[in-house]
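Colleague: below are the sequence and a predicted model for it; my questions follow.
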Amino acid sequence: MATKSISDVMTTQVRTVSPDTSLQEVARIMRDADLGDVLVTENDHLVGIVTDRDMVVRCVAENGNPADHTAGEICSSEVATVPPQSDIRDAVNTMREGAVRRLPVVDGDRVVGVVSMGDLAQAVDEKSALADVSSAAPNR
C-alpha cells in the first residue's frame, strides 16, 4: 500500500480572517463552519492560527470580552506548517516537535488546507479511538 501524503488527508475547508477580526466574529465562523480553528492571514500570507482553546485561555479566562479583542491579539504567530506533498509521518513529527494538534498546509505561500491529529489518526488507523472521536458528528 502506498504511503499517503498530506494532500490525501487534509481538510480543504479552511477559513481565514484578518488580524483585526473580532474574536466574537471568529467564534461565529468556527460555529457556522463546524471548525476548531481559523487561520489568520494578511495580504494572503499566513500570520497565525486561532483555535477555540486559544480564545478560551487567552481571552475568556482572562475576563476578556471576545467583542473587544481581535484574532491578531491572541493568535499563535509561530505556526508550524507542512507542504501538501509531505508524508504523514512528517506531519506527525512536526506536530510532536511543536506540541500542536493542527497544522496549516501551505503550497509555497498559499494556504491550501489544514491537517489535524484526527485527520492523521483516521488515515493511519480508522479503528483507533481518536479516529472514532474525530469522525463522530459534532455535539452541538
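Modeller: Nice, thanks for sending it over. This is a predicted model, so every value here is computed, not measured.
Colleague: every contact and neighbour count from this point should use C-alpha atoms.
Modeller: Will do.
Colleague: show me where the chain has its helices.
Modeller: Applying DSSP state H to the chain gives helices spanning 6-9, 23-33, 52-58, 71-74, 88-98, 117-124, 129-135.
Colleague: mind giving me the packing neighbours of the last one?
Modeller: What it means is helix 129-135. helix 117-124 (3 or more Cα pairs under 8 Å, 6 or more residues apart in numbering; DSSP states H and E).
Colleague: presented hereafter is structure B, for comparison with structure A:
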Amino acid sequence: MSELSLRLRSRGLHMGIPVKELMSEKVVTVEVDTPLAKVAETMRRRNVGCVVVCERGKPVGVITEWDIMRKVVEKNLEPGRFRARDVMSSPLISVTRGTDVMEALKLMVKRRIRRLPVVEGGRLLGIVTLVDLFSVVQERREMVAEVEKIVGRK
C-alpha cells in the first residue's frame, strides 16, 4: 500500500467510508403513542433536535423541532391533542451501516433532511447527521488540496 493510501486510511479519508464510522449510537427514541408534550420535553431534557419514533421497538418515523413548529405551533394548534404518530415524518428515511458517506449525503440533500437513522433488519443502530457528513467532505477536500500541492511540486 502506498504512503498516500496509508495516510488517507489513517485519517479516515479513503474512498468508501461507511456511515457506521460516523454514526452516533446514542439515539433518543419515543414510542408512537407518546404524547407530543412528552416528546418535546424529552428533546429539551436530552438536548437533541430530533427523536426517532418507534412502534414496538421498530423505527417508523422521525420528529424534529421543525416538525413540531411547522405542524403544530405555526398552526396555533393545541399540542396536548397530539401524539408522536401525528407529527412524525414518515415513512422513515434511513440508511444501513454499510451505506457510503457520499451516498448518505446525496440522500440527505435530495430529501432535504439533516439526520438519517441507521437501521438494519428493522433495528435502530444509530444516527448520522449532515454535520457529520460535511466534516468528512471537508477533510477530503483538505487532503486533496494537500495532495495537489505535493504532486505540483514534482
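Modeller: Arrived safely. Here the structure is a predicted model, which is why all the values come from computation and not from measurement.
Colleague: okay if I get the helices of structure 1 as JSON lines plus distance to Val105 of structure 1?
Modeller: JSON lines is the format used below for the helices of structure 1 (distance: least, Cα to Cα, whole Å):
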{"stretch": "helix 6-9", "distance to Val105 of structure 1": "8"}
{"stretch": "helix 23-33", "distance to Val105 of structure 1": "18"}
{"stretch": "helix 52-58", "distance to Val105 of structure 1": "19"}
{"stretch": "helix 71-74", "distance to Val105 of structure 1": "20"}
{"stretch": "helix 88-98", "distance to Val105 of structure 1": "10"}
{"stretch": "helix 117-124", "distance to Val105 of structure 1": "13"}
{"stretch": "helix 129-135", "distance to Val105 of structure 1": "19"}
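Colleague: pipe the ones you listed into TSV and attach distance to Arg110 of structure 1 and mean neighbour count per row.
Modeller: Listed next are the helices of structure 1 as TSV, based on distance: least, Cα to Cα, whole Å; neighbours: other Cα atoms under 10 Å:
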stretch	distance to Arg110 of structure 1	mean neighbour count
helix 6-9	14	20
helix 23-33	21	17
helix 52-58	23	16
helix 71-74	19	21
helix 88-98	18	16
helix 117-124	21	20
helix 129-135	26	15
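Colleague: nearest approach to His45 of structure 1 belongs to which of these?
Modeller: Closest to His45 of structure 1 of the helices of structure 1 is helix 71-74 (Cα to Cα; 13.4 Å).
Colleague: pull up the aligned stretch in structure 2 for the closest one.
Modeller: The aligned range for helix 71-74 of structure 1 in structure 2 is 84-87, by TM-score structural alignment.
Colleague: what do you get for stretch 19-34 of structure 1?
Modeller: The aligned range for stretch 19-34 of structure 1 is 32-47, by TM-score structural alignment.
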